[in-house]
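J.: Have a look at this fold, sequence not included:
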């Protein structure tokens, strides 16, 4: 029997290689030629801004209210929402650090800052996905009807598309 939350599990599976890439890019900072690093950072920033953050906003607008209702406590998702705030903050910090990549070389503090932000994003998003899949999705699988699940994922898709249109 397939799980009602399979669409979200599939979406996480699609996003995961990009999340794993954050760690690989962090590993490469300081040893990869700067033109290649610039391209990696640009692609990483684009992924965060155009895919991951809209996904997070869709969760905020559609998923977390349902989870809160099912748990009988709207504040039950507050720590997950805080993860989203920190992901947004680190994404903005990465964007600011991109400007330092215009120089001919990176100094030690720039290398450290890039690694810190990229490793931080990697760890935070990986843990965030695990919490959703281990705690929230089993709850939804057992308590939602098929119709409610369908409505939830349609609402998430609409919210993600609205966020993507807003950033263009």
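T.: That came through fine. Treat the numbers as computed from the prediction; the structure is a model and nothing was measured.

J.: When you work out contacts or count neighbours from here on, use the C-alpha atoms and nothing else.
T.: Noted.

J.: Next, the distance between the ends of stretch 140-148.
T.: For stretch 140-148, the first-to-last residue distance is 10 Å (Cα to Cα, to the nearest Å).

J.: what does it rub up against?
T.: Counting by Cα atoms under 8 Å, 6 or more residues apart in numbering, stretch 140-148 makes contact with 3-5, 67, 70, 149, all of which sit outside it.

J.: Enumerate every residue touching the most centrally placed residue in the chain.
T.: The central residue of the chain, meaning the one whose C-alpha is nearest the mean C-alpha position (Cα atoms, centre = their mean), is residue 52 at 3.9 Å. Taking Cα under 8 Å, 6+ apart, we find residue 52 in contact with residue 15.

J.: One more: residue 80?
T.: Residues touching residue 80, when contacts are defined by Cα under 8 Å, 6+ apart, comprise residue 128.

J.: can you do 7 Å?
T.: The contact partners of residue 80, taken as Cα atoms under 7 Å, 6 or more residues apart in numbering, number zero.

J.: let's bring in a second one:
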């Protein structure tokens, strides 16, 4: 799971807010890709042709409609602003984007389940490392540069800040509850997302991203370090009330909840 530094010193409050928005969107993307990865790997291992095809379509659609546009927007807006101070870092990030694009091509072209599973596993691993570098190396450089107004550069860019209307790769397209979180499964076979080790600053966004990949009727077991009441309120608003919550364990070390999209 991609993490982020606890503190980023910015040259203005607006830039600090812009950094936070980008990091939140990164967490959502990582959570979504993690969920789609486990869904596709599970489908590949199940030997169920229809389930694999559905999971494969959802993963490819997410990559082509959300992941790659995000990368393209970074190269168009973020990276040029940082090149004067961190040219080597920017070149390295672009090289990683090229590798990500190559893995998406492999995933798109994969007809055999084992090849698709291998491609998306590699894609997820590379993407999470890439986000970590952006959060901890690239964004601080931009935020601290008084000559760069990060908030102005990113204004209105939903590819980098999130908040756009969902595309056809919304949860209803994943169908039949085969979506999962990418962090393992509970004893009942329901995908399980343990956020206790996820930094608090991006914890909610990570859950949002994972739940976005859950189809209607599907469930996700959430493991939290406390009763996540604020998160549940936000999730209910985000899902337009289409979420059912069942407490499986109430502390003291962990709270386990089954979240079901209705």
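T.: Looks like it came in fine. Only a predicted model underlies this, so the values are computations on that prediction, with no experimental measurement involved.

J.: returning to that earlier point: taking the contacts of stretch 140-148 of structure 1 together, which two end up most distant?
T.: Between all members of those, the longest pairwise span (Cα to Cα) is found for 3 and 70 and amounts to 17.2 Å.

J.: Would you mind telling me which of these two has more residues around it?
T.: Neighbour comparison, residue 3 of structure 1 and residue 70: the larger count goes to residue 70, with 16 against 13 (by other Cα atoms under 10 Å).

J.: Residue 35 of structure 2 matches what in structure 1?
T.: Taking TM-score structural alignment as the criterion, the aligned counterpart of residue 35 of structure 2 in structure 1 is residue 21.

J.: quick one on the thing from earlier: please identify which of the contacts of stretch 140-148 of structure 1 is nearest to residue 120 of structure 1.
T.: Of all these, the one with the least separation from residue 120 of structure 1 (Cα to Cα) is residue 67, at 26.2 Å.

J.: and that closest one, what pairs with it in structure 2?
T.: Across the two structures, residue 67 of structure 1 finds its equivalent in residue 82 of structure 2, going by TM-score structural alignment.

J.: Give me the neighbour count for its match.
T.: Around residue 82 of structure 2 there are 19 other residues, counting by other Cα under 10 Å.

J.: quick one: it from residue 223 of structure 2, how far?
T.: As defined by Cα to Cα, residue 82 of structure 2 lies at a distance of 38 Å from residue 223 of structure 2.

J.: in structure 1, which spans are strands?
T.: Using DSSP state E, no strands are found in structure 1.

J.: can you check the stretch 151-262 of structure 2 too?
T.: Using DSSP state E, counting those that start in this stretch, the strands of the stretch 151-262 of structure 2 run over residues 192-194, 219-224, 243-250, 255-261.

J.: Structure 2: helices as residue ranges?
T.: Under the criterion DSSP state H, helices of structure 2 are mapped to 13-46, 49-62, 68-73, 79-83, 87-109, 113-133, 139-144, 150-153, 158-161, 171-174, 200-212, 229-238.

J.: what would these look like in JSON lines with distance to residue 246 of structure 2?
T.: As requested, those are arranged in JSON lines below (distance: least, Cα to Cα, whole Å):
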{"stretch": "helix 13-46", "distance to residue 246 of structure 2": "20"}
{"stretch": "helix 49-62", "distance to residue 246 of structure 2": "26"}
{"stretch": "helix 68-73", "distance to residue 246 of structure 2": "34"}
{"stretch": "helix 79-83", "distance to residue 246 of structure 2": "44"}
{"stretch": "helix 87-109", "distance to residue 246 of structure 2": "35"}
{"stretch": "helix 113-133", "distance to residue 246 of structure 2": "29"}
{"stretch": "helix 139-144", "distance to residue 246 of structure 2": "38"}
{"stretch": "helix 150-153", "distance to residue 246 of structure 2": "40"}
{"stretch": "helix 158-161", "distance to residue 246 of structure 2": "31"}
{"stretch": "helix 171-174", "distance to residue 246 of structure 2": "20"}
{"stretch": "helix 200-212", "distance to residue 246 of structure 2": "15"}
{"stretch": "helix 229-238", "distance to residue 246 of structure 2": "11"}
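
J.: Thank you, goodbye.
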